[in-house]
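Visitor: below is the sequence, then the predicted model.
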Amino acid sequence: MKIFEKPIFAFGSAKDQYFLLLKKPSVIGNHYITPKEWLQNSKTVISFFLPFSEAVRKGNKKELFWPSSEWLHGRIEGQIFLNELCSHLKSKLMEEGYDSVVPSLDKRFWTVKFPGSSDHPELSFTSNWSERHVGFICGLGSFGLSKGLIAQKGVAGRIGSIVTELYLSPDDRKYKKIYEYCIMCGKCAKNCPSRAISIENGKDHIACARFLDRTSVRYKPRYGCGKCQVEVPCEFKIPKENC
């Protein structure tokens, strides 16, 4: 089964002031590591989106509660492929003399789920590098109600990034608002099996995480959901009209 379509790339400046804004407690927090902190002489942040194939997306529409086999493989094996792709691109950049870092694969990277479940008990549902926020800053896309990133090829897919010394001309952000590409139709909220999404309150990360834990038991060694990414206007494109 084909997992991904052709990727979309976006380039951001490692010194973009938006990265410093992520350190604000109201955004992510001071624990966030900026590109310059990952790699002192970095010049560019490469962000890319791998859209899920039609087979993966179609499979997850068979029923709107438990994830499909296609989606589970896209989520787990797809992420394995994405990690290998990041490592490959990093090695090619370094072969050309440009020091590079893949933050999500670096030993300094960490992520936290439930409160008190890590070495950072004061934090919950956060990390010191966010692929979605990086994608937003680099011009890849804007956020949606489900907190996914809506790129030119939609919300259904996976995101990766590399911080490098190679200079690449930064892409323009074609949006000014955080949720500019989201039409707030509420379809993702209706699809959510754990009722973790609402137009009024946004996303309940605890409810979402608990449902994912249920899938990890049911489908071990895989887990996933993705119902907020299929049967929605932003599934494979930027929505243009109200649904």
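Guide: Great, that's in hand. Please read these numbers as outputs of a predicted model, since none were measured by experiment. Numbering: from 1, shown residues only.
Visitor: C-alpha only now, for contacts and for neighbours.
Guide: Noted.
Visitor: centroid-nearest residue for this structure?
Guide: Among the residues of the chain, residue 132 comes closest to the average C-alpha position under Cα atoms, centre = their mean, at 4.1 Å.
Visitor: other SSEs contacting the host helix or strand of it?
Guide: Residue 132 is part of helix 131-138 when elements are defined by DSSP states H and E. Helices and strands in packing contact with helix 131-138 are listed as strand 8-13, helix 17-21, strand 44-51, strand 141-143, strand 149-151, strand 157-164; criterion 3 or more Cα pairs under 8 Å, 6 or more residues apart in numbering; DSSP states H and E.
Visitor: make it 6 Å
Guide: strand 8-13 (3 or more Cα pairs under 6 Å, 6 or more residues apart in numbering; DSSP states H and E).
Visitor: buried ones in the helix or strand hosting residue 83?
Guide: Residue 83 is part of helix 69-95, with elements assigned from DSSP H and E. Residues of helix 69-95 classed as buried by neighbour count (16 or more other Cα atoms under 10 Å): 69-75, 78-79, 82-83, 86-87, 89-91, 93-94.
Visitor: what about versus this one:
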Amino acid sequence: MKMDRDKIKTMVERLYYSTGAEYFFAKPLIGAAAAGDPLFQKFKTAVGDFHWTPQEALEQEFPGVKARTVIAWILPVNEKARRANRSMSDRPALEWARVRSFGEPANEQMRLQAAKVLTTYGYPASAPHLMQRKKGVDFKKLGFASFWSERHAAFAAGLGTFGLSAGLITEAGIAVRIGSIVTALELEPDPRPYGDEPYAWCSRCEECVNRCPVNGVFPDPALRDKKRCYEHLNGPMNQDRHEQYGWLDVELGCGMCQTGVACEAGRP
């Protein structure tokens, strides 16, 4: 089956409904980047040799196949969850935690099924985020980095730029989840209205700096303390977890820097 931009959009939107993602998120924003875009090599240089380019990511599953396109999508968190989380200061509201714990698995299925559909139609595709999960990436060992970044993929696809907290400010705001796949299908890449400027849509209002419960966000984004964030997510925030949320073995998220801020639901 021949695939084009319209069919990709239809596929992603269909998966948004069929996976149940619609119960957690607003409709997806979709973009595409050329797999050979020099930005991906810049990401690798900045993060480390372990960080995959799209070509390296696709070859994890399909050796020798040429990667041509990175398809990325933005899933805006629903208004009810955002509203509930605005009033929180050190741990997520139930509504927000539910999106992270049970909405993200729907996003994982969107990645997995999109890759399977394209592969079935003759365009080998893989979901790098899922592959790195399967590989068992040790974020601490890699300096709280990873083999693949959904945020950077979306940045390359013209979907948004970074904020001081390192979240991605999109047309739908920073309170989002992101998914991406790499494929041999060639599509026309989307333009980046912000060029290659990583913080173009950030107003530097510093509201996220003030919202961080562990003081891990700073006016200078280079100073962001990922270790503090990680320790909070895996330490104090989990106290009395069963009584607070009712489940134990799925990530809760935090979201303080994504809610109650100027860029929560749109570009500031």
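Guide: Structure received. The structure displayed is predicted, hence computed values, not measured ones.
Visitor: tell me how they score on TM after superposing.
Guide: Remark: TM-score between the superposed chains equals 0.89 [TM-score structural alignment, normalised by the length of the first structure]; 230 aligned residues with a Cα RMSD of 1.7 Å.
Visitor: map residue 134 of the first structure onto the second structure.
Guide: In the second structure, the residue paired with residue 134 of the first structure is residue 153, using TM-score structural alignment.
Visitor: what's around the closest residue to its match other than its chain neighbours, how many residues?
Guide: For residue 153 of the second structure, the nearest residue in space outside its immediate sequence neighbours is residue 72; the separation is 6.6 Å by Cα to Cα, 6 or more residues apart in numbering. As a burial measure, residue 72 of the second structure scores 28 neighbours (other Cα atoms under 10 Å).
Visitor: hmm, residue 72 of the second structure is touching residue 31, no?
Guide: Yes - under the criterion of Cα atoms under 6 Å, residue 72 of the second structure is in contact with residue 31, at a separation of 5.4 Å.
Visitor: sorry, back to before: just checking, what packs against the helix or strand that the helix holding residue 83 of the first structure is followed by?
Guide: Towards the C-terminus, the helix or strand next in line after helix 69-95 of the first structure, according to DSSP H and E, is strand 100-101. Counting contacts by 3+ Cα pairs under 6 Å, 6+ apart, strand 100-101 of the first structure packs against strand 157-164.
Visitor: list the helices and strands the strand it packs on packs on?
Guide: Contact partners of strand 157-164 of the first structure among helices and strands, from 3+ Cα pairs under 6 Å, 6+ apart: strand 44-51, strand 100-101.
Visitor: mean shift of it relative to the second structure?
Guide: Between strand 157-164 of the first structure and the aligned residues of the second structure, the post-superposition mean distance stands at 0.6 Å (mean Cα distance after the TM-score superposition for the first structure).
Visitor: which part of the second structure lines up with that strand?
Guide: Under the alignment (TM-score structural alignment), strand 157-164 of the first structure falls on residues 176-183 in the second structure.
Visitor: can you point out the buried residues in the matching stretch?
Guide: In stretch 176-183 of the second structure, counting by 16+ other Cα under 10 Å, buried: 176, 177, 178, 179, 180, 181, 182, 183.
Visitor: and those, which is closest to residue 170 of the second structure?
Guide: Relative to residue 170 of the second structure, the closest of these is residue 176; by Cα to Cα it sits at 8.3 Å.
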